[in-house]
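*Asks:* any chance you could fold what I've pasted below:
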Amino acid sequence: MNTSKFAVLLAFAFTLLYSCQEEKSSESDSESQETVSTEIKKGGSLRLAISDEVTTLDPKFVYSVHASQIASMVYEPLVKFNPKTLAIEPLIAEKYDIADSNTTFTFTIRKGVFFHNDECFPGGNGRELTASDIKYTFEYYCKQEAQEMSVAYNTVFHGNVVGLEEYVSGQSDEISGIQVEGDKVTIKLSHPNADFLKQLASPSASILAKEIIECKGLNRGAGTGPFKLSSNGPKGILLVKNEKYYLKDDKGEQLPYLDTVSFKIISSKIDQLISFEEGEIEYIDGLPSGKIKYMVEENIRNFDEVPPKYVLAHEPQLSVEYYGFNLARPYFKDKRVRKAISYAINRQSIYDKILKRQAYSPGQAGIVPPIKLFKGYDFDKVQENSYSYNPEKARKLMAEAGYPEGKGFPKITIEYNQNDQNYKVAAEIQEQLKKTLNIDLQIEAVSFEKKLENSNFGRSDIFRAAWVGDYPSPQTMLLLGYGKNVPKSMDKPSHPNSMRYVNPEFDKLYEKAIQASSEEESYKYYAEAESIFMDEAPVVVLWYYEDNQILHSYVRNLYFNEIKYLDFRQVWLKEWTEAEYKEYIKK
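*Replies:* Okay, the predicted model is just below:
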């Protein structure tokens, strides 16, 4: 199959996937999404593949994409994203009011929301959620133990909520900016933040029960979500329908439609594809485009027939692959060294040779992926301080920093979490830096958990990382450079700014962007902050992600988006009939 024909087929399949599901009214909290068929088929199991075991579902410590996807169906935040549009919708909070120029957020808590049954509750019966659970949960997330790295503290609450620092430092036994009155919770911010609702929609801001926290039962998954955790082991995770779930569709039918959702651990993408073709799983996320092209060529009838058997989609992601410098190391304090290394890396070669062009693009812009999600963002301004392969400039900067031809530069280590692609990239960069700058690097593979620990505690020289945005805003990417999240002590973890990059001018612009009165104004300040970040080169941006998804066409209402948020509440399974499909085509 030639490239143009494959592109047309991919575009057609992408259109089919999205248009098989009618637009949902953003005003409705009945979760309605009409399809061509008026008869929804309830029950059944949706089976997905994931590559690695999920070690924790505690929202306080959920870092990986798959853990977030699973946790978001077991636990729930106050509000959620519409999986198709990424607009904010009510969830545990049935409504909310925003006042005082985006500084006062008042949430009315929905009645009839129950936690899943769990032995932590008296008699094992889950109780009804109350407004007090919200305050207790948020204070739990912000209580800083000596060695803890709370995702929500750093990505949602820190620098936002009135009284937070007094609580964290022990000067107060509560966060004064979070108050409960009856069924209402009011959160007061220290400054305007138009993205605060988006931050609250992330899985890391999910609401928990005091009983579950105190008896350390969070890995058992006793949340309020549409699914309950049935099992979690080396073979995968099984979620089962929450029969007491509070949401219904627009016809008054109980959600969710599915009986179970299972996540099978299949480490190899080739093995995932085999399982998909054999009907053992319905959906694969992140399949390399080369593998999809091969599958299309071998199974063209399954895509061309009416109705099709398989559906393809591809979506640019709010996600970046990068190498971070540990700026606590003396040899990385000189930005000329960091810039030299960044210029010495041939990203295009990595993109072509190792990735086989299976990404959105090489990392020749900034830390914010240059995708259409951010219309009006000044990517051109950022690119003025970005990096492409320039060995002459790299050698010149290294010499200016006092290391001509690499002389006197210490031997350093690149640390990465073990997998074949990460190894190939590290080995390629090792070779490129030796050839261009004559510096010696070791490369070391560790577990994902060890890599995360080492980078956050400043034990790595250079570390491999990938960051997926939690919400649709440049803020979620530029949080990586926010210096006020960096602890003064090396004994405390620094996350997500694991580079320990601190620049007061960056912080000032970042904060101005958060407090801006319009998206246009915020984009202006974010782009200025990003330009500084890229000029300072605390990271080497390698590439931007693009996901390819493939699924059986009988999977209805499963949407894909730039932040990899999956919502299974209204997913249902039903084969298309030829008549039904043709009726849909007419419309």
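*Asks:* every contact and neighbour count from this point should use C-alpha atoms.
*Replies:* Fine.
*Asks:* list the contacts of the residue most central in space within the chain.
*Replies:* Nearest to the mean C-alpha position of the chain, counting by CA atoms, centre = their mean, stands Val468 at 3.8 Å. Val468 is in contact with 65, 317-320, 477, 563, counting by CA atoms under 8 Å, 6 or more residues apart in numbering.
*Asks:* please check those residues and keep the buried ones.
*Replies:* With burial judged by 16 or more other CA atoms under 10 Å, the buried subset of those is 65, 317-320, 477, 563.
*Asks:* now the two most distant members of the residues you listed.
*Replies:* Between any two of those, the greatest separation by CA to CA is 15.1 Å, found for Val65 and Met477.
*Asks:* I figured Tyr523 hits Tyr377, correct?
*Replies:* Yes: using CA atoms under 8 Å, Tyr523 is in contact with Tyr377, at 5.6 Å.
*Asks:* grab the nearest non-local neighbour of Asp285.
*Replies:* Excluding its sequence neighbours, the residue lying closest to Asp285 (CA to CA, 6 or more residues apart in numbering) is Gln549, at 4.8 Å.
*Asks:* and for Asp507?
*Replies:* Counting by CA to CA, 6+ apart, Asp507 lies nearest to Tyr482, which is 5.8 Å off, once chain neighbours are set aside.
*Asks:* how close does that neighbour sit to Ala328?
*Replies:* According to CA to CA, to the nearest Å, Tyr482 stands 16 Å off from Ala328.
*Asks:* what about these two, which has more around it?
*Replies:* Tyr482 (25 against 16; other CA atoms under 10 Å).
*Asks:* coming back round to it: mind putting the contacts of Val468 into TSV with secondary structure?
*Replies:* Output for the contacts of Val468, formatted as TSV (DSSP: H, G, I helix; E, B strand; the rest coil):
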residue	secondary structure
Val65	helix
Gln317	strand
Leu318	strand
Ser319	strand
Val320	strand
Met477	helix
Ile563	coil
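*Asks:* verify the stated contact: Gly233 with Asp52.
*Replies:* No: here Gly233 lies out of contact with Asp52, judged by CA under 8 Å, at a distance of 10.7 Å.
*Asks:* more neighbours, these two?
*Replies:* Between Gly233 and Asp52, Asp52 has the larger neighbour count (other CA under 10 Å), namely 17 against 12.
*Asks:* look up how far Leu218 lies from that one.
*Replies:* According to CA to CA, Asp52 and Leu218 sit 20 Å apart.
*Asks:* next one: Pro77
*Replies:* Taking CA to CA, one finds Pro77 at 15 Å from Leu218.
*Asks:* check the burial of Ile585 by counting its neighbours.
*Replies:* Around Ile585 there are 12 other residues, counting by other CA under 10 Å.
*Asks:* which residues in the stretch 351-500 of the chain form strands?
*Replies:* For the stretch 351-500 of the chain, applying DSSP state E, counting those that start in this stretch gives strands covering 361-362, 412-417, 441-446, 462-468.
*Asks:* following the helix or strand hosting Glu505, which helix or strand comes up?
*Replies:* In this assignment (DSSP states H and E), Glu505 forms part of helix 504-514. Sequence order places helix 519-536 as the next helix or strand after helix 504-514, per DSSP H and E.
*Asks:* and the angle from that next one to helix 504-514?
*Replies:* Following axes from the mean of the first three to the mean of the last three CA atoms, to 10 degrees, one obtains 160 degrees for the angle between helix 519-536 and helix 504-514.
*Asks:* this one next, for a side-by-side:
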Amino acid sequence: MMGKRNILKFLVLAFGLCIVAFAFGYGHNANQIDEHTIRYVLEQEPSTLDPAKSSTSPEATVQLQLFDGLVRLNDKGEPEAAVAKNWDVSDDGTEYTFHLRSHIKWSNGEPLTAHDFEYAWKRALNPDTGASAAYMLYVLKNAEDYNTGKAKASDVGVKAIDDGTLVVTLEYPTAYFLKLLASHGYYPVNKSAVEANENWGSNADTIISNGPYRLISWQHNGEMNFVKNDNYWDADEVVTKSMNWPISESQSTRLTLVEGGEADMMVEPPVADQERLEEAGLLYIGPMLGNYYYMFNVKAEPFTDPKVRKAFSMVINRHNIVKNIVKGGKKEAYAFVPFGMLESNGKDDFREVGRDLVYEDVDQAKKLIREAGYDETHPLPEITILYNTSELHKAIAEAFQAAWHDAFGADVKLQNQETKVFLANREAGKYQVARASWVADYGDAQNFLEVFSAEDNDSQYENEEYNTLIAQIRETPDGAERDALMHRAEKMIFDESLIIPLYFTTQPYVTNGSVQNYFWTVLGLVDFKKAYK
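*Replies:* Predicted coordinates for the structure are as follows:
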């Protein structure tokens, strides 16, 4: 018999799931969900699914189900033919001619052609678009000049010769170009949909896509519902007919949905539950080329002084935070570029060659603060840590708060915001110090180093020497020379103490085991194209 305590637990769980189901609107959608529906809990409400304007991993995860580029990454992280059936490359490696498959269609049945790719890429580069993904296309000839108003759209190195042929000209030979093509910045977009509605990427009924699935409903901050895209070029490989994705920024809510039988998979379970989940065989660790760090606004006091920035980094005990708060197979970070990307010789890991670039020393940090002019009679100003709502982000912020108070007597406040507001304020420089993370768009160290090269980077950092160095990296064909330039650029980030690296990411997730044949890309995205229950 079930004891009184177990009955009470059961009733509490059932009541909690009823509340969650009501909050996420499951009732109205229950008739569309059957035992074959893949139910994945998305960890954040997308701001947009417009490939040119999106910027977060959850957005990219949704887009991976909805779109296909010329190529698509396989489960080994290698690019495979997708919308393009094959391609030719010039002897000097700067011109690619892509041959598209015949009879490719959009999800609404309209023909998809090479002209859609040319339109999408030039739209992303158009300065009037304000695309966050524009930098990803800078390898195209004259792309950066067009994006910065120094060239015309017709100068950009992408041209549809006919409906089935796309010719791409690069600024310089780019070894990782095919991998780059699999990222969201290179997805095609439907011109009619874009021109009919500026915010076409924010509602299910205006999104026209070309991937394995199409989005049929989107209850904002509630759930998303997908069905198989019968017009997909590779539809025979898509087994699953429907997917239901609840949305919650709460780790504990996501876990409750899975353990309560209302969902099949979720990412980033609460740290407090990870040991229990591992023992139960429910916790898995997926790959992710990324990092988690704190960034300083270099134009906000007291962080205008690099000595202060360096001191605040030196008192953070990364090992203790990762071991006791973060967990999930993460590795503490003492640099910016993560492990997992090779030098040009194809053998040595970039991170191992570059070694650690920061260290911890509380006494030295206190000395730097005094040298910066702060002491008992001239205390540091009040400091606010900005982060987006999450149990994990809050716990990490509290650890930083305690470390800075203990070391410097700093008065540190915490401010959490909904993700969309948080990102907008961080981008606008409306903060002193804020959490951040970067997950690779493609598997090359350059992708991480470019974060601080743009004039509008979130740290408000402006350094022509650094920008020139990044330009050299992009244009240097010699592998060993390029490696040396990238190590030099990374060292500059820490000479300036722009960030506090905390850990290199993994993708811990929980699954009930019912979903098969999915895989995680090295970019931390889950691909359900061939998945089934």
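*Asks:* TM-score for the pair, please.
*Replies:* TM-score for the superposed chains, counting by TM-score structural alignment, normalised by the length of the second structure: 0.84, backed by 490 aligned residues with a CA RMSD of 2.7 Å.
*Asks:* Ala99 of the first structure: which of the contacts of Val468 of the first structure is nearest?
*Replies:* Met477 (26.6 Å).
*Asks:* counterpart of the closest one in the second structure?
*Replies:* Mapped onto the second structure by TM-score structural alignment, Met477 of the first structure lines up with Phe448.
*Asks:* so its match is in contact with Ala335, correct?
*Replies:* No: Phe448 of the second structure is not in contact with Ala335 according to CA under 8 Å; the separation is 11.1 Å.
*Asks:* re the thing from before, what about the residue nearest to Asp285 of the first structure, distance to Thr413 of the first structure?
*Replies:* Noted for Gln549 of the first structure: a distance of 35 Å to Thr413 of the first structure, by CA to CA.
*Asks:* more neighbours, these two?
*Replies:* Using other CA under 10 Å as the criterion, Gln549 of the first structure and Thr413 rank with Gln549 on top: 20 against 16.
*Asks:* helix or strand for the more buried one, which one?
*Replies:* Using DSSP H and E, Gln549 of the first structure sits in strand 539-552.
*Asks:* in the second structure, what stretch matches whichever helix or strand comes after that strand?
*Replies:* Sequence order places strand 555-556 as the next helix or strand after strand 539-552 of the first structure, per DSSP H and E. Using TM-score structural alignment, strand 555-556 of the first structure lines up with residues 515-516 of the second structure.
*Asks:* equivalent range in the first structure for the lengthiest helix in the second structure?
*Replies:* Secondary structure of the second structure per DSSP state H: the longest helix is helix 4-24. With TM-score structural alignment applied, helix 4-24 of the second structure matches no range in the first structure.
*Asks:* residues contacting the residue mapped onto Leu318 of the first structure from the second structure?
*Replies:* In the second structure, Leu318 of the first structure lines up with Leu289, judged by TM-score structural alignment. Leu289 of the second structure makes contacts with 338-340, 439-440, 443, 504-506, 522-524, as judged by CA under 8 Å, 6+ apart.
*Asks:* what do you get for Pro302 of the second structure?
*Replies:* Shown in contact with Pro302 of the second structure (CA under 8 Å, 6+ apart): 308, 380-381.
*Asks:* what do you get for Val311 of the first structure?
*Replies:* 13-14, 16-17, 303, 550-553.
*Asks:* and which of those is nearest to Leu355 of the first structure?
*Replies:* Ile550 (19.1 Å).
*Asks:* how about the closest residue to that closest one other than its chain neighbours, secondary structure?
*Replies:* Closest residue in space to Ile550 of the first structure, ignoring its immediate chain neighbours: Leu312 at 4.6 Å, by CA to CA, 6+ apart. Here Leu312 of the first structure is strand, with the state taken from three-state DSSP.
*Asks:* Leu312 of the first structure contacts Phe560, doesn't it?
*Replies:* No: in this structure, Leu312 of the first structure is not within contact of Phe560 by CA under 8 Å, at 11.1 Å.
*Asks:* Glu59 of the second structure pairs with which position in the first structure?
*Replies:* Mapped onto the first structure by TM-score structural alignment, Glu59 of the second structure lines up with Ala67.
*Asks:* now that match: which helix or strand?
*Replies:* Assigned by DSSP H and E, Ala67 of the first structure belongs to helix 65-74.
*Asks:* what comes into contact with that helix?
*Replies:* Helix 65-74 of the first structure is contacted by residues 50, 54, 56-59, 62, 203-204, 206, 221-229, 468, 564-568 when judged by CA under 8 Å, 6+ apart.
*Asks:* cool, and stretch 144-155 of the second structure?
*Replies:* For stretch 144-155 of the second structure, using CA under 8 Å, 6+ apart, the contacting residues are 122, 125-127, 134-135, 137-138, 141-143, 156.
*Asks:* reformat those as JSON lines; add secondary structure and neighbour count.
*Replies:* Shown next, in JSON lines, are those (DSSP: H, G, I helix; E, B strand; the rest coil; neighbours: other CA atoms under 10 Å):
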{"residue": "Lys122", "secondary structure": "helix", "neighbour count": "23"}
{"residue": "Leu125", "secondary structure": "helix", "neighbour count": "30"}
{"residue": "Asn126", "secondary structure": "coil", "neighbour count": "20"}
{"residue": "Pro127", "secondary structure": "coil", "neighbour count": "15"}
{"residue": "Ala134", "secondary structure": "helix", "neighbour count": "23"}
{"residue": "Tyr135", "secondary structure": "helix", "neighbour count": "18"}
{"residue": "Leu137", "secondary structure": "helix", "neighbour count": "22"}
{"residue": "Tyr138", "secondary structure": "coil", "neighbour count": "19"}
{"residue": "Lys141", "secondary structure": "coil", "neighbour count": "20"}
{"residue": "Asn142", "secondary structure": "coil", "neighbour count": "22"}
{"residue": "Ala143", "secondary structure": "helix", "neighbour count": "30"}
{"residue": "Val156", "secondary structure": "coil", "neighbour count": "25"}
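*Asks:* ok so, going back, have a look at how far, on average, the very next helix or strand once past the helix holding Ala67 of the first structure is from the second structure.
*Replies:* Moving toward the C-terminus from helix 65-74 of the first structure, the next helix or strand (DSSP H and E) is strand 79-81. When the second structure is overlaid, strand 79-81 of the first structure sits 1.4 Å from its aligned residues on average, using mean CA distance after the TM-score superposition for the first structure.
*Asks:* okay, and strand 79-81 of the first structure goes to which residues in the second structure?
*Replies:* Residue span in the second structure matched to strand 79-81 of the first structure, by TM-score structural alignment: 71-73.
*Asks:* and that stretch, how far out from the chain middle?
*Replies:* Distance of stretch 71-73 of the second structure from the chain centroid (CA atoms, centre = their mean, to the nearest Å) equals 17 Å.
*Asks:* could you count how many residues lie near Ala120 of the second structure?
*Replies:* Residues within reach of Ala120 of the second structure, counting by other CA under 10 Å, total 21.
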